[in-house]
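# one predicted model, sequence on top.
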Amino acid sequence: MEYSAETWEYDGSFYGFLTIVYHAFKSEVFPESILTPETSVESLFLSEWIEKDEQKAQRIYVRLQQRLKPENFQFILDGFYATVPNKESHLLEALLIALDTKDSLTNFIGHPSILAIHKGIKTLLGEAHLFTGFVRFEYVGKILFSKISPKYFSLPYICPHFAERYPLESIMIYDETHRLLALIKQGDISFVENADCPHFEEQQLEEDIQDQWKTFLRAVTIQERINKKVQLSHMPLRFQKHMPEWQ
């Protein structure tokens, strides 16, 4: 595989990235830099726009599923949604390794690209794990609704947990950071991208429930033993924003 001084730019979507993969492997050239509309504003170099082609992307998706070990395919998928500097270039390097081995990519942790992606995935999944305990729902009619503000793209990773935990409920979770709305209905999960936060009329019943919850917490709290520093070490401020017991 040759490396060129070219700079490519795409729309930042997963299928857009798979179109990048198609062009890179077909031309046998890896560009020096791959930008998105968000990162291109920081670049001083002219870039070549790679238009998303869903048919080519779908072919690459199926091909990678066939060629890669399931755990390596998941590594690439998780790596795309992780927050990693120069993510796309690292993923191309990881794909090059994955296509040439039957071993797990995590056994190539000494490679700078694999290490960078691995760290990003660990951070992403770590945040998702915390949110499974910190998400607070409120009843809006018959719907369980919650709003979160994650640093990373963790909403898709927490939805299976709540779909399994509340198999008979209709659930909506809104990620205001990434403007992503998750819809969970009796275990089925779907997403709406570039969504505005739903607005509901205030429900008196939900307000009563929250007041009772706050009253209970005040009753069991020993004021003399409150330690703000320890509290913050277990629950950072950014998680408290949408939790009624901290309001």
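Noted; the coordinates are in hand.
# going forward, measure contacts between C-alpha atoms and count neighbours the same way
Noted.
# can you verify my assumption that K214 contacts E245?
Yes. Between K214 and E245 a contact is recorded at 5.6 Å, counting by CA atoms under 8 Å.
# quick one, strands of this structure?
2-3, 7-9, 29-30, 33-35, 48-49, 138-140, 143-148, 170-175, 180-185, 188-192 (DSSP state E).
# what sits closest to the spatially most central residue of the chain if chain neighbours are left out?
What sits nearest the mean C-alpha location of the chain, by CA atoms, centre = their mean, is F153, with 2.1 Å. Closest residue in space to F153, ignoring its immediate chain neighbours: Y81 at 6.1 Å, by CA to CA, 6 or more residues apart in numbering.
# pasting the second one now:
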Amino acid sequence: MNYEYDGTFFGFLSAVFDAWHDGIEKAESIRTEGSLSLFDEPRSVCTDPGKARRILEALRQQCGGRACHFLYYAFMAELPDREDPLLLYLRLAFRYKNKFLHHLSDEPIWTVRQMARKTGNERHKLLGLLRFRELSDGMLYARLAPSCAVVPLMAPHFVSRFPEERWVIHDVRRHMGVLYESHCLSLIEIPQTMQELSLSRDEQGFNQLWQTYYQTISIKERRNDTVRRSFMPEKYWPWLIEDAKHS
């Protein structure tokens, strides 16, 4: 049996729930909608938060909270065919139960741990690299294009840092963002056409000052982009305010 879901984490867990109900060993694959051919005889699964929470709660009770953490972070890595190792990971989790995390020699468990590490590492880097700008209406706005879907994972950190502000973190690669307003956090869709920013007058001044400072202290003859890339991958450079040609 092949299962199709909507690409969300809860959608994937809903498909896992149905696969378990049908007999998990009969599940051939779980894929996002449209990725299976007609010859695969896909069964479409609707996202059901109740089913998803039952899978997560069973995993937490039998294997501990860290097992849930690795599962979620691995899913958010958005690697190709991620569902295969995640499904095997869950099968082994419910087999080994509370000794599950000690079985790193099992390839699916190790693979999922590495996927989760990829997401965690990028989240950690971007927490320090994210640049907010003040828009003309007073809202703080930041944009980035991460490899992993880390924006929802970054949001709690900034809720703690800016609890009284209005802000949005925009993932331009996925055309979505996290909006924090009136002490409420929500995921939003952001149209691809949103390109121009209306910055506040103060923000325009601060941007210019920061860029001038950055250019002043730099030494052209000692610029070494190879070393720079070792500290900060080039894919993050376009989102740095201090680099005038990218901002």
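Yep, that arrived. Computed from a prediction, not measured in an experiment: that's the story for all the values here.
# closest to R67 of structure 1 out of the strands of structure 1?
For the strands of structure 1, the distance to R67 of structure 1 is smallest for strand 29-30, at 20.0 Å, taking CA to CA.
# map K102 of structure 1 onto structure 2.
When the two structures are superposed using TM-score structural alignment, K102 of structure 1 falls opposite N98 in structure 2.
# one more: E201 of structure 1?
When the two structures are superposed using TM-score structural alignment, E201 of structure 1 falls opposite S198 in structure 2.
# got a list of what I55 of structure 2 touches?
The neighbours of I55 of structure 2, taking CA atoms under 8 Å, 6 or more residues apart in numbering as the test, are 13, 16-17.
# most neighbours out of these, which is it?
V16 (27 neighbours; other CA atoms under 10 Å).
# identify the residue of structure 1 aligned to that one.
When the structures are aligned by TM-score structural alignment, the residue of structure 1 matched to V16 of structure 2 is V21.
# next: Y5 of structure 2.
Using TM-score structural alignment, the equivalent of Y5 of structure 2 in structure 1 is Y10.
# and the gap between its match and K52 of structure 1?
Between Y10 of structure 1 and K52 of structure 1 the computed distance is 7 Å (CA to CA, to the nearest Å).
# so for these two, which residues contact both of them?
Looking at what touches both Y10 of structure 1 and K52 (by CA under 8 Å, 6+ apart), the common residues are 16-17.
# quick one: what's aligned to C159 of structure 1 in structure 2?
Taking TM-score structural alignment, the alignment pairs C159 of structure 1 with A155 from structure 2.
# before we move on, the earlier item: so the match of Y5 of structure 2 sits against S40, correct?
No. With contacts defined as CA under 8 Å, Y10 of structure 1 does not count as touching S40, sitting 9.7 Å away.
# between those two, which is the more surrounded one?
Residue environment comparison for Y10 of structure 1 versus S40 gives the larger neighbour count to Y10, 21 against 17, counting by other CA under 10 Å.
# can you pull the contacts of that one?
Each residue near Y10 of structure 1 by CA under 8 Å, 6+ apart is listed here: 16-17, 20, 34-37, 49-52.
# ditto for L46 of structure 1
With CA under 8 Å, 6+ apart, L46 of structure 1 has these contacts: T7.
# same list, the contacts of I55 of structure 2, but as TSV with distance to T226 of structure 2 please.
Formatted as TSV, the contacts of I55 of structure 2 follow (distance: CA to CA, whole Å):
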residue	distance to T226 of structure 2
L13	42
V16	44
F17	47
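# residue boundaries of the helices in structure 2?
Counting by DSSP state H, structure 2 has these helices, from start to end: 9-22, 49-63, 65-76, 83-96, 107-129, 151-161, 201-217, 225-231.
# nearest to V172 of structure 2, out of those helices?
Shortest distance between V172 of structure 2 and those, using CA to CA, is found for helix 151-161: 10.6 Å.
# and that closest one, what does it pack onto?
If you count contacts as 3 or more CA pairs under 8 Å, 6 or more residues apart in numbering; DSSP states H and E, helix 151-161 of structure 2 packs onto helix 107-129, strand 167-171, strand 176-181.
# mind listing what's buried in it?
Of the residues in helix 151-161 of structure 2, those buried under the neighbour-count criterion (16 or more other CA atoms under 10 Å) are 151-152, 154-155, 159.
# just give me the neighbour total for whichever residue in structure 1 pairs up with E221 of structure 2.
The pairwise alignment with structure 1 assigns E221 of structure 2 to E224, based on TM-score structural alignment. If you count neighbours by other CA under 10 Å, E224 of structure 1 ends up with 6.
# for E107 of structure 2, same thing?
Taking other CA under 10 Å as the definition, E107 of structure 2 ends up with a neighbour count of 13.
# how far away is the residue nearest to the centre of structure 1 from P31 of structure 1?
As judged by CA to CA, F153 of structure 1 and P31 of structure 1 stand 26 Å apart.
# mind checking the helices and strands packed on helix 151-161 of structure 2 for the one nearest to L56 of structure 2?
helix 107-129 (15.9 Å).
# and that closest one, how far from structure 1 on average?
Averaged over the aligned pairs, helix 107-129 of structure 2 sits 1.2 Å from structure 1 after superposition, using mean CA distance after the TM-score superposition for structure 1.
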